[in-house]
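**Q** Fold the following, please.
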Amino acid sequence: MSREDWQNLPLGRETTYESTYNPKLLHPIQRSVSRAQLGLSAGALPFFGEDEWWGFELSWLNPRGKPQVAVVRFSFPAESPCMVESKSFKLYLNSFNQSKFESWRLVQDTLARDLSAAVGTSVGVTLMDVEDAALAVEKPQGYCLDHLDIEVEKYQPDSALLALVEDEEDVSETLYSHLLRSNCPVTGQPDWATVVVEYKGPALKREALLAYIVSFREHQDFHEHCVERIFCDLQQLAEFSELTVSARYTRRGGLDINPLRSTRIEKQLPPRLARQ
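**A** Coordinates of the predicted model:
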């Protein structure tokens, strides 16, 4: 599938919402299309990570016909050959609405089986009660870049905006911004996120990093690949001993997408945020 073929995805078309379980609604997208633009190949990725999706509109019927509702967390490994197109994901989840399942566990196992088949590797799935404590939100940790007074002229990604602080000793810090905005490559709809950069190594010039983050404002790409571009551009800038880039995107259609890319395999996403 090429970038031109994205215009034929379900996301860009009027569709019928099915309410009977149908795994054929899932539409995979090859990650290699956008990664090729970054010079990345499947066998030599410079990062570890995952895409954490949260679903807030999952419902089905128990054996007696009573509706059940749950919040569900999905974990897609970054090394999976494919990701799932978001509208097809929503249509698939909607198809559970009028289908009967014997138990919550069966729903969870069904989701894991179907999604793993779609993306080509094992997908983690966890169902939670809508009052589960795991849904609590927190404030980001680190330094917020958004208070910096900068002049902005570029609204397409430009790695030349990035810079290091001259004659500065190596640092270990976490920087974040709520100003990341990109656009869906199929519909042009805006996607909003808080992006977090954790690193150890040469000090980043904070004003430059903020200008670079803002430069995505008119860029069209999927959430996952925006984070990968940020990671790769930073990795090209300097030799960091550790580097992690993550983003928590706001919810659309009951789903939010939260990619993380890191030089460390054990890194985890920051807590959920107020905008989610």
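
**Q** alpha carbons only for contacts and neighbour counts from here, please
**A** Fine.

**Q** Pretty sure residue 228 sits against residue 261.
**A** Yes: shown here, residue 228 and residue 261 form a contact pair, counting by C-alpha atoms under 8 Å, at 6.7 Å.

**Q** between these two, who's got more neighbours?
**A** residue 261 (27 against 24; other C-alpha atoms under 10 Å).

**Q** I'd say the more buried one and residue 46 touch.
**A** No: with contacts counted by C-alpha under 8 Å, residue 261 stays clear of residue 46, the gap being 9.0 Å.

**Q** so who does residue 214 touch?
**A** Applying C-alpha atoms under 8 Å, 6 or more residues apart in numbering to residue 214 gives the contacts 152, 154-155, 179-181.

**Q** follow-up on the earlier one: quickly list what's touching both of residue 261 and residue 46.
**A** If you check residue 261 and residue 46 against C-alpha under 8 Å, 6+ apart, no residue is contacted by both.

**Q** what's the first-to-last distance across stretch 4-15?
**A** 20 Å (C-alpha to C-alpha, to the nearest Å).

**Q** Which elements pack onto the regular element (helix or strand) spanning residue 53?
**A** Using DSSP states H and E, residue 53 falls within strand 48-61. Helices and strands touching strand 48-61, by 3 or more C-alpha pairs under 8 Å, 6 or more residues apart in numbering; DSSP states H and E, are strand 67-77, helix 86-94, strand 255-262.

**Q** can you tell me which of these comes nearest to residue 171?
**A** Residue 171 lies closest, by C-alpha to C-alpha, to one member of the helices and strands packed on strand 48-61: strand 255-262, at 17.2 Å.

**Q** okay, the angle between that closest one and strand 67-77?
**A** Counting by axes from the mean of the first three to the mean of the last three C-alpha atoms, to 10 degrees, strand 255-262 lies at 20 degrees to strand 67-77.

**Q** Before we compare anything, build this one as well:
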Amino acid sequence: MNDTSTSLHGAEASPLGKPVAYRDTYAPELLFPIARQLKRDEIGVRAEALPFCGEDLWNAYELSWLNPRGKPVVALAQFRVPADTPRLVESKSLKLYLNSFNQSRFADAAGVREAIARDLSAAAGGTVGVAVWPLTGPEGERPRRDFASPQGICLDELDIDIDSYQPDPTLLGAGEGIVSETLYSHLLKSNCLVTGQPDWGMVVVRYTGPAIDRAGLLRYIVSFREHNEFHEQCVERVFCDISERCRPQRLAVWARYTRRGGLDINPFRASDGEQRPDEAMEIRQ
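**A** Now for the predicted structure:
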């Protein structure tokens, strides 16, 4: 059954699961930050000694504002929130915030980018990278998105029995010998921490170390199926559980979650020095 714990997780006062009147003029106060440490305490992660580096990559598909003459501009945007910022931004509040640009006038896309970067950085407590790409820019500058599968081994065809649907790190294990490989699965499903709505995604594990038991890893990924937690928190839990149970020398974990409300979230956590994944989209995004 779903994890419906009533313990404080920081999102109790957020707009999630509540009727909200949309604002269509610039309103940075709509952003709702949540302390990361509230959930990191559950997995034994200390703020002063993070076991990972990384970022949360957000893609926004519903951004519009008015130019100085009142004509709408539409754009895509991308936000990079460093994993070491003390706060994440709740996704519904970000959607509401982006909609507040709809009837606001800006001189150009640079002004919009500067406003978003300022507001997200203040909410997260650190520098957030922001890019904004109008759809009607010069021919060579118009945004594009690429779809691709990870360069690795998909676990989803393994013929296994599964009966655990809450995160169970005891399913993880590793054997002898050192390997370097990338394993991935499209079978990741978790649920929103507040509303319980399903979140669908692909998760990728790239590591060097003792060979991870593939059947156990797939069972572990599927074990999130009835678990309630935000995207960023799920990926951090996966990273910490694999680190503890499998003892890799190097590890990177990232997820590509399907979009909701015009946003997709792609958390990445890795050992220091690990290369950031490419930005190719998962086919369901």
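
**Q** List the TM-score for the superposed pair.
**A** Once superposed, chain against chain, the TM-score is 0.96 (TM-score structural alignment, normalised by the length of the first structure); 273 aligned residues with a C-alpha RMSD of 1.3 Å.

**Q** As a check, name the ranges of all helices in the stretch 1-150 of the first structure.
**A** Using DSSP state H, counting those that start in this stretch, the helices of the stretch 1-150 of the first structure run over residues 32-37, 86-94, 104-119.

**Q** Once you drop chain neighbours, what's closest to the alignment partner in the second structure of residue 121 of the first structure?
**A** Residue pairing (TM-score structural alignment): residue 121 of the first structure is matched to residue 126 of the second structure. Leaving out its chain neighbours, the residue that sits closest to residue 126 of the second structure by C-alpha to C-alpha, 6 or more residues apart in numbering is residue 85, at 5.4 Å.

**Q** What is the aligned counterpart of that neighbour in the first structure?
**A** Using TM-score structural alignment, residue 85 of the second structure pairs with residue 80 in the first structure.

**Q** Can you verify my assumption that that match contacts residue 117?
**A** No: in this structure residue 80 of the first structure lies outside contact range of residue 117 using C-alpha under 8 Å: 10.7 Å.

**Q** Between those two, point out the one with more neighbours.
**A** Taking neighbours as other C-alpha under 10 Å, residue 80 of the first structure and residue 117 compare with residue 80 leading, 18 against 15.

**Q** The residue nearest to residue 145 of the first structure when sequence neighbours are not counted - how many residues pack around it?
**A** Distance criterion C-alpha to C-alpha, 6+ apart; nearest residue to residue 145 of the first structure, sequence neighbours excluded, is residue 177 at 5.5 Å. Close neighbours of residue 177 of the first structure, defined as other C-alpha under 10 Å, add up to 21.

**Q** what do you get for residue 161 of the second structure?
**A** Neighbour number of residue 161 of the second structure under other C-alpha under 10 Å is 8.

**Q** What's the match for it in the first structure?
**A** Residue 161 of the second structure maps onto residue 151 in the first structure, with residues paired by TM-score structural alignment.

**Q** Ok, residue 257 of the second structure next?
**A** Using TM-score structural alignment, the equivalent of residue 257 of the second structure in the first structure is residue 249.

**Q** Which residue is the nearest non-sequential neighbour of the alignment partner in the second structure of residue 42 of the first structure?
**A** Alignment note (TM-score structural alignment): residue 42 of the first structure maps to residue 47 of the second structure. Nearest-residue entry for residue 47 of the second structure: residue 37, 7.0 Å, with adjacent residues in sequence omitted and distances by C-alpha to C-alpha, 6+ apart.

**Q** Need the nearest residue in space to the match of residue 161 of the second structure, chain neighbours excluded.
**A** Among residues not flanking residue 151 of the first structure along the chain, residue 211 sits closest, at 7.9 Å (C-alpha to C-alpha, 6+ apart).

**Q** The one you found - that's part of a helix, no?
**A** Yes: under DSSP: H, G, I helix; E, B strand; the rest coil, residue 211 of the first structure sits within a helix.

**Q** Show the contacting residues for residue 235 of the first structure.
**A** Contacts of residue 235 of the first structure by C-alpha under 8 Å, 6+ apart are residue 243.

**Q** Now do the most far-flung residue of the first structure relative to its centre against residue 194 of the first structure, distance only.
**A** For the first structure, the residue at maximal distance from the C-alpha centroid (C-alpha atoms, centre = their mean) is residue 64, at 36.4 Å. Counting by C-alpha to C-alpha, the gap from residue 64 of the first structure to residue 194 of the first structure is 42 Å.

**Q** Aligned to the residue farthest from the centre of the first structure, what sits in the second structure?
**A** Checking TM-score structural alignment: residue 64 of the first structure goes with residue 69.

**Q** how about the strands in the first structure?
**A** Here the first structure has its strands, by DSSP state E, at 28-30, 48-61, 67-77, 82-84, 124-128, 143-144, 171-183, 190-201, 242-249, 255-262.

**Q** Just put those in JSON lines and tack on distance to residue 160 of the first structure.
**A** Formatted as JSON lines, the strands of the first structure follow (distance: least, C-alpha to C-alpha, whole Å):
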{"stretch": "strand 28-30", "distance to residue 160 of the first structure": "28"}
{"stretch": "strand 48-61", "distance to residue 160 of the first structure": "25"}
{"stretch": "strand 67-77", "distance to residue 160 of the first structure": "30"}
{"stretch": "strand 82-84", "distance to residue 160 of the first structure": "29"}
{"stretch": "strand 124-128", "distance to residue 160 of the first structure": "37"}
{"stretch": "strand 143-144", "distance to residue 160 of the first structure": "22"}
{"stretch": "strand 171-183", "distance to residue 160 of the first structure": "17"}
{"stretch": "strand 190-201", "distance to residue 160 of the first structure": "18"}
{"stretch": "strand 242-249", "distance to residue 160 of the first structure": "18"}
{"stretch": "strand 255-262", "distance to residue 160 of the first structure": "21"}
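
**Q** Which among the ones you listed is found nearest to residue 217 of the first structure?
**A** Judging those by C-alpha to C-alpha, what sits closest to residue 217 of the first structure is strand 171-183, at 4.8 Å.

**Q** so where is that closest one in the second structure?
**A** Under TM-score structural alignment, the match for strand 171-183 of the first structure is residues 179-191.

**Q** what's the mean deviation for that stretch versus the first structure?
**A** After superposition onto the first structure, stretch 179-191 of the second structure sits on average 0.3 Å from its aligned residues (mean C-alpha distance after the TM-score superposition for the first structure).

**Q** Other residues contacting that stretch?
**A** 150-156, 197-211, 218, 221-222, 224-230, 234.

**Q** Of those, select the buried ones using a PyMOL command.
**A** Buried residues among those (16 or more other C-alpha atoms under 10 Å), as a PyMOL selection:
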select buried, resi 150+154+155+199+200+201+202+203+204+205+206+207+208+209+210+211+218+221+222+224+225+226+227+228+229+230+234
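
**Q** what does the strand holding residue 53 of the first structure contact?
**A** 67-79, 93-94, 96-101, 224, 254-265, 267.
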